[in-house]
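Enquirer: Quick check, what structure comes out for this input:
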Amino acid sequence: MTKGATGSRKVSVDDWIDAGYALLAEAGIEALKLDRLCAHLGVTKGSFYWHFTDMAAYRAALVQAWAELRDRDRSGFGELSGLAPRDRLATMMAALRADRQRALERAMREWARTDPAVADSVRAADHKVVAAVRRAFQDAGFDRDEADMRANATFAAGIGFLHLSDAPSGARLAAQQERFLDVMLAL
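Expert: Model (predicted):
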């Protein structure tokens, strides 16, 4: 945010998106109210309407920006193919449980339960992750069907870890995930 000549705040679309993410992560979809967003940013409603026609357009921008963020975060998964399958899976799991994403990921999944556009975005991103996990299991020597079953189970467990963990990821969670990989990679 920058200060204008009159001392009023000038916020960008990115500032509004970041504010929405903060409120989503803190209190869920019910927190996405115009008054609350304005208070969070310390600006008036006019600033909101400078960037967005209405709340529906704002929410659509949030979904689009989140999809782009996830795509950027997950784009490196394809580049992991040079790693051993176990190292690749561990790296992907670490990325998916990163502290900066955990609360927002949970909030977006909750929102997806009631909004088809958000559900489509979540589903599309999930398919990319499952495909990368499946490839790692195939590279570990499992046939396509077995790799598919293990990829789906690993992904589901990862979502479970995400929802069961209220605290930042720590040594205990990391150890559990490492043990989980041992189990999933056993022949």
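Enquirer: alpha carbons only for contacts and neighbour counts from here, please
Expert: Will do.
Enquirer: Next, the contact list for the residue nearest to the spatial centre of the chain, please.
Expert: With distances taken as CA atoms, centre = their mean, the residue of the chain nearest its centroid is residue 105 (3.8 Å). Residue 105 makes contact with residue 25 under the criterion CA atoms under 8 Å, 6 or more residues apart in numbering.
Enquirer: For it, give its distance to residue 186.
Expert: 29 Å (CA to CA, to the nearest Å).
Enquirer: go on, residue 92?
Expert: Residue 92 is 18 Å from residue 186, by CA to CA.
Enquirer: who has more neighbours, those two?
Expert: residue 92 (18 against 7; other CA atoms under 10 Å).
Enquirer: Correct me if wrong, but that one is in a strand.
Expert: No: read with DSSP: H, G, I helix; E, B strand; the rest coil, residue 92 is helix and lies in no strand.
Enquirer: Another sequence for comparison is provided below:
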Amino acid sequence: MTARDQWLEKGFAVLAAEGFRAVTIERLCAEMGLSKGSFYHHFGGVPGFEAALLEHFEAVETQRYVDAAEADPTASARQRLDRLRAAVVADGDRAAALEVAVRAWAAQDEAARAALERIDGRRLSYLESLFVELTDGGREARDLARTVYLLLLGSFHVLPPVPVVEVGRLWDRALDTLGELPDVLPSGPA
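Expert: Below you'll find the predicted structure:
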């Protein structure tokens, strides 16, 4: 792991444990035993670090999961979806705490909000692409993608949080039953 990545991982740890206001240069330097000069060398300042932290969040908490799901190019959409679920569950509660902290940060910071909107868009787009292959596409694929994504995110925000292993079970149950339910509600706008 590079020194830059170590700064970012330490930022993640503090962010997940105590929120974005606790992520300060002084705190990171003290916990890592490094100088402010090293911090400024890698990031140029706090705005550069925050931008890098959000980019790293996207790579670690989005692209890494997509890469895991897409590891076998011959896999079916259901197999890729199952691999995606397995990767999310394997990360456990650390990823959940980080997700909650980034969302709290985005609620108070415009740059974090813009980054999270892009990240949410990428995640939903990927899920929808899998569901397009499993359904007739269109609204059904979009609805299933949103349902699974909201199930995951919502599980992080209830108190006490739903254990990630339980989320995996609920994810499977939702996938097994959602497509089988009759459309009992009138259709609204897509």
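Enquirer: Please state their TM-score.
Expert: The TM-score (TM-score structural alignment, normalised by the length of structure 1) is 0.77; 177 aligned residues with a CA RMSD of 2.7 Å.
Enquirer: follow-up on the earlier one: next, work out how far apart the aligned residue in structure 2 for the residue nearest to the centre of structure 1 and residue 20 of structure 2 are.
Expert: In structure 2, the residue paired with residue 105 of structure 1 according to TM-score structural alignment is residue 99. With distances taken as CA to CA, residue 99 of structure 2 is found 12 Å from residue 20 of structure 2.
Enquirer: list the buried ones in stretch 50-62 of structure 2?
Expert: 50, 52-58, 61-62 (16 or more other CA atoms under 10 Å).
Enquirer: who's in contact with residue 169 of structure 1?
Expert: Counting by CA under 8 Å, 6+ apart, residue 169 of structure 1 has contacts 97-99.
Enquirer: which among those residues end up buried?
Expert: Buried, going by 16+ other CA under 10 Å: residue 97, out of those.
Enquirer: and which of the contacts of residue 169 of structure 1 is nearest residue 163 of structure 1?
Expert: Comparing those against residue 163 of structure 1 with CA to CA places residue 97 closest, at 10.3 Å.
Enquirer: Would you agree the closest one is in contact with residue 163?
Expert: No: at 10.3 Å, residue 97 of structure 1 does not count as touching residue 163 under the criterion of CA atoms under 8 Å.
Enquirer: mind checking how far the residue in structure 2 that residue 54 of structure 1 lines up against is from residue 153 of structure 2?
Expert: Taking TM-score structural alignment, the alignment pairs residue 54 of structure 1 with residue 45 from structure 2. Plainly put, residue 45 of structure 2 is 31 Å away from residue 153 of structure 2 if you go by CA to CA.
Enquirer: all helices for structure 2, in order.
Expert: Listed in chain order, the helices of structure 2 (DSSP state H) span 3-18, 25-32, 36-43, 46-58, 64-69, 77-106, 110-134, 138-157, 164-178.
Enquirer: ok now do the match of residue 54 of structure 1, which residues does it touch?
Expert: Taking CA under 8 Å, 6+ apart as the test, what residue 45 of structure 2 contacts is residue 39.
Enquirer: One more: residue 112 of structure 2?
Expert: Contacts of residue 112 of structure 2 (CA under 8 Å, 6+ apart): 54, 102, 105-106.
Enquirer: mind putting those in TSV, distance to residue 10 of structure 2 included?
Expert: Below are the contacts of residue 112 of structure 2 laid out as TSV (distance: CA to CA, whole Å):
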residue	distance to residue 10 of structure 2
54	13
102	14
105	16
106	19
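Enquirer: So which of these is surrounded by the most neighbours?
Expert: That'd be residue 102 among the contacts of residue 112 of structure 2, by other CA under 10 Å, with 22 neighbours.
Enquirer: how close does the aligned partner of residue 116 of structure 2 in structure 1 sit to residue 90 of structure 1?
Expert: Aligning on TM-score structural alignment places residue 116 of structure 2 opposite residue 122 in structure 1. Relative to residue 90 of structure 1, residue 122 of structure 1 is positioned 22 Å away (CA to CA).
Enquirer: who has more neighbours, these two?
Expert: residue 122 (20 against 15).
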